[in-house]
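Engineer: this one's structure only:
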């Protein structure tokens, strides 16, 4: 099978639209982790992503064989859409891209600038895909899949061919971001056919690890839901063709969290002055974790910087999380005495450590609960700070890994509410579109009183909300049924330590 893909990759027609992207050293990152890090700069492609390779090869092959009829169609809210649009424009073909209505305007505009028709339908990819299927029949269009197709895999595999051509010297491992699997299948097939000693390692978000789950189960599985920070790889099931290749040619799949991806975006920026999207920085985040966990030194490691279609509004979220992801900042809830000089004594205990964030509001005559961020010199510092505060008899909770604290709590510290009977706390994600917040709020508040609400727009396809709802014990089952019918991902947060310390 690998030999078949090797031949297809060598014959793939991609350079009518794609550039042979550079393989650049990441000098600062290399020095910091003690290995030679090379970035495969697919973020420099004309559509700022590798996706045009597979799309063009597939469309060109169909066009050459006279099999396109009325044009091409794709269902995508991301980089595949732009790849299909550019390929069709280059060949003078009609292109229709069906996108969810939640798609940010920057992506819709990019597709239309390439001459494609952007059709907005529904709140999610499934809605767009269903509508695309109806147009295939009614308008005689040919569907171009995003990843689950041998021709798409062959086009993406040219990335692997370029890596080996640009660096014929030893490589310990190549790190590849994984969504549906087209890129890792192409890269793994090519690399393992020619240089089987090189490790090919897939990298996925912890909350969207469809290949990792499939490798454990030895069959494709469907994830119940996926995280949305790295929307370019938010896929619930690995493709059938990519999984066939992965079982034979992928050495390992590792996962990283949101903070590690944010840190990797900053790493790439520091070395290249390019801002990758979360999925684009995914492989770099995995490379760092792999090197750290294995104590690796003096090896050559390649990460594919796969895309730079970042919404500007998301940068503030990335900036908030990058230092935590790099283990250079930790967050704590600390209780100090409510008296003059207490804050000074707290700062004196920390000495020359830099306080990055301090949130406080008077709430009790005896005790003050503070939300504090502290700059770290290295990862073990986090535990040392915690132990230092405990030794000084400060009650302390480490909130560095607490998602509610990082998304909402740090922005809400301002004093406790009075007695609010039967309040229950939930965290939600809902499709981000005009009027979505109003719709969400009106639906939720129609039955029970809303006693707390925090929402911040992060420039993403989905909004994140923290809600307090007053629900008597006798109506909890009714609320649970209602939330399930709402069909938005949600998490119960009433037991989160942030709630009694800062909000209740």
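Structural biologist: Here it is on my side, so go on. Just so it is clear, the structure is predicted and the values come from calculations on it, not from any experiment.

Engineer: okay, CA-based contacts and neighbour counts for the rest of this
Structural biologist: Will do.

Engineer: Can you classify the residue located most distally from the centre of the chain by secondary structure?
Structural biologist: The outermost residue of the chain, judged against the average C-alpha position, is residue 340 (44.3 Å), by C-alpha atoms, centre = their mean. At residue 340, secondary structure determined by DSSP: H, G, I helix; E, B strand; the rest coil is coil.

Engineer: For residue 211, see how far away it is.
Structural biologist: Distance, residue 340 to residue 211, using C-alpha to C-alpha, to the nearest Å: 55 Å.

Engineer: Also residue 68?
Structural biologist: From residue 68 to residue 211 the distance is 32 Å (C-alpha to C-alpha).

Engineer: more crowded one of those two?
Structural biologist: Each of residue 68 and residue 211 has its neighbours counted (other C-alpha atoms under 10 Å); residue 211 has more, 33 against 19.

Engineer: Provide the secondary structure category for the more buried one.
Structural biologist: Put simply, residue 211 is helix when judged by three-state DSSP.

Engineer: If you drop the residues flanking it in sequence, what lies closest to it?
Structural biologist: residue 238 (5.7 Å; C-alpha to C-alpha, 6 or more residues apart in numbering).

Engineer: Ok, residue 492 next?
Structural biologist: Nearest one to residue 492, counting by C-alpha to C-alpha, 6+ apart, is residue 426 at 4.6 Å.

Engineer: Am I right that the one you found is in contact with residue 479?
Structural biologist: No. Counting by C-alpha atoms under 8 Å, residue 426 does not reach residue 479; the two are 11.4 Å apart.

Engineer: give the contact list for the residue nearest to residue 179 when sequence neighbours are not counted.
Structural biologist: Spatial nearest neighbour of residue 179, excluding adjacent residues (C-alpha to C-alpha, 6+ apart): residue 233 at 3.8 Å. Residue 233 makes contact with 177, 178, 179, 180, 204, 208, 279 under the criterion C-alpha atoms under 8 Å, 6 or more residues apart in numbering.

Engineer: let's bring in a second model and compare:
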């Protein structure tokens, strides 16, 4: 692969191209986060595009650059959702055929939106468990049918399209920008921002943010070579890839000031906070750049900080899982194996004497076995404060109810919960 670094003139051309379909997104101050971190926290609202993510930029720029022959033959892409919607919108707008491969686990909302934006111009194929599975199938189909593959991140035209976010930020902020936080999946947006700021605002620190369960860029940078992960947590689907791009790895390795990972549970709490306190709906990947601010609270004091809110394609059916993960991360939800004495009134005693006044049972699975003195139950308990856990366990043990604590036993937890 030839060495590549985006040129500002090509990014400006991309900005002219995407102006046909993408309006400049707002850059707004978050009063709440600015107060909390004693800094000027600005949110670049890429979630407000028609397709509800920045992916329209790269997809439209790339497809617009194709030859007439390529456009006639049609295009193929693989995506966990947002790139798919960008490609679908571009296909419909330009009147070309597209085949879009998506992982089978893609939230229903993203699949339906992709079909909506593409209309009769696109076919959606659900296959595999991860983006990488869908990508392999898409590339195979592409070769067989002689179509053009629209890569979600590792393509110069895609990177240049995403880089237009950086141009807009610099035009919108009339003062020095100290930090820009950007979510990293495959690295297309991060690479584009690196190119813009290295050239036009070299003192700005670009911080990449990855899910803790899919640290493909961080691992690659630490290893000094683009490294494919064997297994990833797919929950933050918009930023969960096993392997980043070769172009993007080369750019990010040289230009990112830092790359940080954030636990999925912390991201879930941010999603809930943004919805409940700011009336902002974001998808998990869109919340990464807000979630990471805790880790930089000392460095960003008094600074001008931009957080790119990358997308809002969230499925309401995931709300229960988002809340569960947030509670587990906050140490407010705990699961136990409880040994209930097989005698009348045991459950009543547990509720009256073992649980604290603000503790709440949220999960209960029990099977009575008359041949044993004690019968096990799997019990989930939600606390008001993490400090309530130790006293609760002590009361369980003192009264012979305690069997096991399974939050910290992942294999058992997955099996039982």
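Structural biologist: Perfect, I can see it now. Since this is a predicted model, take the numbers as computed values, not measurements.

Engineer: Mark which of the contacts of residue 233 of structure 1 are part of helices, please.
Structural biologist: residue 279 (DSSP state H).

Engineer: Let me know the closest of the contacts of residue 233 of structure 1 to residue 249 of structure 1.
Structural biologist: Lowest distance from residue 249 of structure 1 to the contacts of residue 233 of structure 1 (C-alpha to C-alpha) belongs to residue 178, with 14.0 Å.

Engineer: Give the aligned equivalent of the closest one in structure 2.
Structural biologist: In structure 2, the residue matched to residue 178 of structure 1 (TM-score structural alignment) is residue 184.

Engineer: tell me the helices in the stretch 151-300 of structure 2, going along the chain?
Structural biologist: In the stretch 151-300 of structure 2, the segments counted as helices under DSSP state H, counting those that start in this stretch are 156-172, 188-200, 216-223, 246-255, 264-278, 288-291.

Engineer: can you redo these as TSV with distance to residue 360 of structure 2?
Structural biologist: Output for those, formatted as TSV (distance: least, C-alpha to C-alpha, whole Å):
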stretch	distance to residue 360 of structure 2
helix 156-172	45
helix 188-200	43
helix 216-223	38
helix 246-255	46
helix 264-278	19
helix 288-291	27
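
Engineer: The residue minimising distance to the centre of structure 1: what's it in contact with?
Structural biologist: In structure 1, the centroid-proximal residue (C-alpha atoms, centre = their mean) is residue 230; its distance is 1.7 Å. Residue 230 of structure 1 is in contact with 205, 277, 278, 279, counting by C-alpha under 8 Å, 6+ apart.

Engineer: okay, the residues you listed in TSV with neighbour count and distance to residue 26 of structure 1 next?
Structural biologist: Listed next are the contacts of residue 230 of structure 1 as TSV, based on neighbours: other C-alpha atoms under 10 Å; distance: C-alpha to C-alpha, whole Å:
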residue	neighbour count	distance to residue 26 of structure 1
205	31	22
277	29	17
278	31	18
279	29	18
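
Engineer: tell me which of those residues is nearest to residue 45 of structure 1?
Structural biologist: So of the contacts of residue 230 of structure 1, ranked by how close each gets to residue 45 of structure 1 (C-alpha to C-alpha), first place is residue 277, at 13.8 Å.

Engineer: What count of nearby residues applies to the residue nearest to residue 354 of structure 2 when sequence neighbours are not counted?
Structural biologist: Spatial nearest neighbour of residue 354 of structure 2, excluding adjacent residues (C-alpha to C-alpha, 6+ apart): residue 395 at 5.6 Å. For residue 395 of structure 2, the neighbour count with other C-alpha under 10 Å is 17.

Engineer: where's the aligned residue in structure 2 for the residue nearest to residue 179 of structure 1 relative to residue 330 of structure 2, distance?
Structural biologist: Aligning on TM-score structural alignment places residue 233 of structure 1 opposite residue 239 in structure 2. Between residue 239 of structure 2 and residue 330 of structure 2 the computed distance is 22 Å (C-alpha to C-alpha).

Engineer: now residue 398 of structure 2
Structural biologist: Distance, residue 398 of structure 2 to residue 330 of structure 2, using C-alpha to C-alpha: 26 Å.

Engineer: The two - which one has more neighbours?
Structural biologist: Set side by side, residue 398 of structure 2 and residue 330 show more neighbours around residue 330, with 14 against 10, by other C-alpha under 10 Å.

Engineer: For the more buried one, give me its contacts.
Structural biologist: 265, 266, 386.

Engineer: got it, and residue 149 of structure 1?
Structural biologist: Contact analysis of residue 149 of structure 1 by C-alpha under 8 Å, 6+ apart lists 182, 241.

Engineer: circling back to that earlier point, can you redo the contacts of residue 330 of structure 2 as CSV with distance to residue 194 of structure 2 and neighbour count?
Structural biologist: Listed next are those as CSV, based on distance: C-alpha to C-alpha, whole Å; neighbours: other C-alpha atoms under 10 Å:
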residue, distance to residue 194 of structure 2, neighbour count
265, 28, 22
266, 26, 21
386, 40, 13
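
Engineer: Give me the residues contacting stretch 47-67 of structure 2.
Structural biologist: 14, 17-18, 22-23, 25, 46, 71, 82-83, 85-87, 89-90, 117, 150, 152, 157-162, 164-165, 282, 286, 309-313.

Engineer: and what of stretch 15-29 of structure 2?
Structural biologist: Stretch 15-29 of structure 2 has contacts (C-alpha under 8 Å, 6+ apart) with 40-46, 48-50, 56-57, 60-61, 64, 161, 164, 168-169, 172.

Engineer: got the buried residues for it?
Structural biologist: 15, 17, 18, 22, 24, 25, 26, 27 (16 or more other C-alpha atoms under 10 Å).

Engineer: Can you flag which of those residues belong to helices?
Structural biologist: Those of those lying in helices (DSSP H): 15, 17, 18.

Engineer: Any chance of TSV for those residues, columns distance to residue 206 of structure 2?
Structural biologist: Output for those, formatted as TSV (distance: C-alpha to C-alpha, whole Å):
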residue	distance to residue 206 of structure 2
15	21
17	25
18	24
